[in-house]
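Trainee: Need a 3D model of the sequence below.
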Amino acid sequence: MFGRGTRLSSKLGTITIGDDCGFGAGITVHAAVDGEVVIGNKCIIAAHTYIGGGQYNMDRTDVPIVDQGHRHGLRLEIGDNCWIGANVSIVNGVTIGRDAVIAAGAVVTKDIPDFAVVAGVPAKVIRMRTATEPKEQALATG
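Mentor: Alright, predicted model coming up:
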C-alpha cells in the first residue's frame, strides 16, 4: 500500500519492493544511475521518508560539484520486517538489517545490524530488540 504523494523514481537503476509493505504519505524512493534499492517483505515506512538518491562526486575543488558526475552502482538494502519512522533519510550504499527499527527523524549513513533500534543524526544503535518482551514493559504498555 502506498500513501498519497509517494514517489518511486529511477535513473537507470532498479527498485524492488517485497510483499506486504506499507508506505506512508510523501515518501520518495530513488535508485541512482546503475544503483539498486531493495526493500524486504513486511516493512513499514512512515511518512516523508527519503530512501536512496544519487551521490555526487565532490573531491575536486576546481570543478563544480554538479559537473563531477555521480557515483554509480550503489546498492541500498532494507531487510525484512523493518519499521522506518517518519522523516527518516537513508543514503545510498547502506544495508539495514532485518527486524531493525529506525526512529523518526534519523539519518542513516552507515550499515545497521539485524534487530537494532537506531536514532539520531547520524543514526546510532540505542538498543537491540529481543525475541521476548520484558514482562514489566508488556504490563506497562497494555
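Trainee: rest of the way, CA atoms for contacts and neighbours
Mentor: OK.
Trainee: Provide a list of residues in contact with the residue nearest the centre of the chain.
Mentor: By CA atoms, centre = their mean, the mean C-alpha position of the chain lies nearest to Ile90, the distance being 4.1 Å. Contact partners of Ile90, counting by CA atoms under 8 Å, 6 or more residues apart in numbering, are 50-52, 107-109.
Trainee: Confirm that Gln137 sits in a helix.
Mentor: Yes - assessed with DSSP: H, G, I helix; E, B strand; the rest coil, Gln137 lies in a helix.
Trainee: Give me the number of neighbouring residues for it.
Mentor: Neighbourhood size, Gln137 [other CA atoms under 10 Å]: 9.
Trainee: What distance do you get for it to Val101?
Mentor: As for Gln137, its distance to Val101 is 17 Å (criterion: CA to CA, to the nearest Å).
Trainee: same deal with Thr61?
Mentor: 38 Å.
Trainee: So for those two, which sits in the more crowded spot?
Mentor: Higher neighbour count among Thr61 and Val101: Val101, with 26 against 8, using other CA under 10 Å.
Trainee: let's see this one next to it:
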Amino acid sequence: MLKNIILNIFRATRFHLLINKVNDIENIQSCNRGVINNGATFYSEAKVNNLANNQSKIVLGSNTHVRGELGVFNYGGQINIGENVYVGEQTKIMSGESIVIGNNVLISHNVNIADSSAHEIDYLDRAHAHLKMLKYGHPKEKGSVQTSPIVIEDNVWINFNSIILKGVHIGRGSIVAAGSVVTKDVPAFSLVAGVPAKVIKSLIKKADD
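Mentor: Got it, this is the predicted structure:
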C-alpha cells in the first residue's frame, strides 16, 4: 500500500516537472518570436510584450541574458540592447519611444526602465483614454502621453529596485545605487544614489591611486 502511494507521488511529480518544462520551452520560444535575437538567451521567467507585433522593435545583442520583461507599446517604442548585457528577474523595460542599452551593462532584479509616462497628464484625457483602451484595446496613437528616449551607455551597473525615468542619459561606467530614482542625466563614471538620484562620487581613478 505504502509502496503504491510512493510510486503514485513519484509519477505525479515527474509529470508535473514535465509540464513545467514544456511550459518553460513554450515561453522561451514565445519570447524569441517577439524580438530580433542576435545571440541572446531568454530564461523561463522572461517575458516579451511586443504590442506593436513587429520583431524589429526589440533587438538583442549576442551573449545577452534576459530574465526580466521587455515591452513596446502599440503607438511606438524601440528597445535596442547590446552585447553581454544582463537583465535581472522582475525587471521591466518598457518603451513608448526609444531605449538604447549599450554593451556590458548589468541590470539587477526589480528595476524599472520606462521612457513613457504611460498615461495622460490631464485627468479628463486620462479617464477617456482608459475607457477607450478597455473597449478597443491598447491605442495605436500616442495622443498626449509624454515620451522621451533613454540611453544607457556601456559598462553601466544598475542596482536592484532602481527606477530609470524618461529622457535620462546614463554615461558609461556609471553605477546606480540600489533603490535610486534617476530623473536626470548621469555623468560618465559616476556613482548616483537617492530619490531623486544625485551624484555621490566620481568613479574615475586618479593617476596616483
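Trainee: For the two chains, what TM-score is obtained?
Mentor: Put the two chains on top of each other and the TM-score (TM-score structural alignment, normalised by the length of the first structure) is 0.81; 130 aligned residues with a CA RMSD of 2.2 Å.
Trainee: Need the contacts of Ile90 of the first structure in TSV (columns: distance to Asp20 of the first structure).
Mentor: Listed next are the contacts of Ile90 of the first structure as TSV, based on distance: CA to CA, whole Å:
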residue	distance to Asp20 of the first structure
Tyr50	20
Ile51	18
Gly52	21
Val107	25
Val108	23
Thr109	26
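Trainee: Please tabulate those residues in CSV and include distance to Gly3 of the first structure and neighbour count as additional columns.
Mentor: Formatted as CSV, the contacts of Ile90 of the first structure follow (distance: CA to CA, whole Å; neighbours: other CA atoms under 10 Å):
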residue, distance to Gly3 of the first structure, neighbour count
Tyr50, 14, 21
Ile51, 15, 23
Gly52, 18, 25
Val107, 21, 22
Val108, 22, 24
Thr109, 25, 17
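Trainee: I'd like to know which of these are part of helices.
Mentor: Among these, DSSP state H puts none in helices.
Trainee: Kindly indicate which of these lies nearest Thr6 of the first structure.
Mentor: Tyr50 (10.0 Å; CA to CA).
Trainee: what residue of the second structure matches up with the closest one?
Mentor: Following TM-score structural alignment, the counterpart assigned to Tyr50 of the first structure within the second structure is Asn112.
Trainee: on that earlier part again, quick one: which of the contacts of Ile90 of the first structure sit in strands?
Mentor: 50-52, 107-108 (DSSP state E).
Trainee: farthest pair in those residues?
Mentor: Largest pairwise distance in these, by CA to CA, is 11.5 Å, between Gly52 and Val107.
Trainee: Between the two, which contacts overlap?
Mentor: Joint contacts of Gly52 of the first structure and Val107 (CA under 8 Å, 6+ apart) are 90-91.
Trainee: got the residue ranges for the helices in the second structure?
Mentor: Going by DSSP H, the second structure shows helices at 2-33, 123-136.
Trainee: would CSV of these with distance to Val72 of the second structure be doable?
Mentor: Shown next, in CSV, are the helices of the second structure (distance: least, CA to CA, whole Å):
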stretch, distance to Val72 of the second structure
helix 2-33, 13
helix 123-136, 16
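Trainee: Out of these, which is closest to Glu89 of the second structure?
Mentor: helix 2-33 (14.4 Å).
Trainee: Tell me which other helices or strands that closest one touches.
Mentor: Contact here means 3 or more CA pairs under 8 Å, 6 or more residues apart in numbering; DSSP states H and E; on that basis helix 2-33 of the second structure packs against strand 41-42, strand 47-50.
Trainee: Of all these, which one is nearest Ile81 of the second structure?
Mentor: strand 41-42 (12.3 Å).
Trainee: gap between that closest one and the chain center?
Mentor: Distance of strand 41-42 of the second structure from the chain centroid (CA atoms, centre = their mean, to the nearest Å) equals 13 Å.
Trainee: now do stretch 112-123 of the first structure
Mentor: 11 Å.
Trainee: that older thread, would you reformat the helices and strands packed on helix 2-33 of the second structure as JSON lines and include distance to Ala197 of the second structure and mean neighbour count?
Mentor: Listed next are those as JSON lines, based on distance: least, CA to CA, whole Å; neighbours: other CA atoms under 10 Å:
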{"stretch": "strand 41-42", "distance to Ala197 of the second structure": "30", "mean neighbour count": "20"}
{"stretch": "strand 47-50", "distance to Ala197 of the second structure": "28", "mean neighbour count": "22"}
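Trainee: quick one on the thing from earlier: relative to Met128 of the first structure, which of the contacts of Ile90 of the first structure is nearest.
Mentor: Looking across these and measuring by CA to CA, the closest to Met128 of the first structure is Val108, at 16.4 Å.
Trainee: Can you name the residues that contact that closest one?
Mentor: Here Val108 of the first structure is in contact with 88-91, 94, 121-123 (CA under 8 Å, 6+ apart).
Trainee: I'm done for today, thanks for sticking with me.
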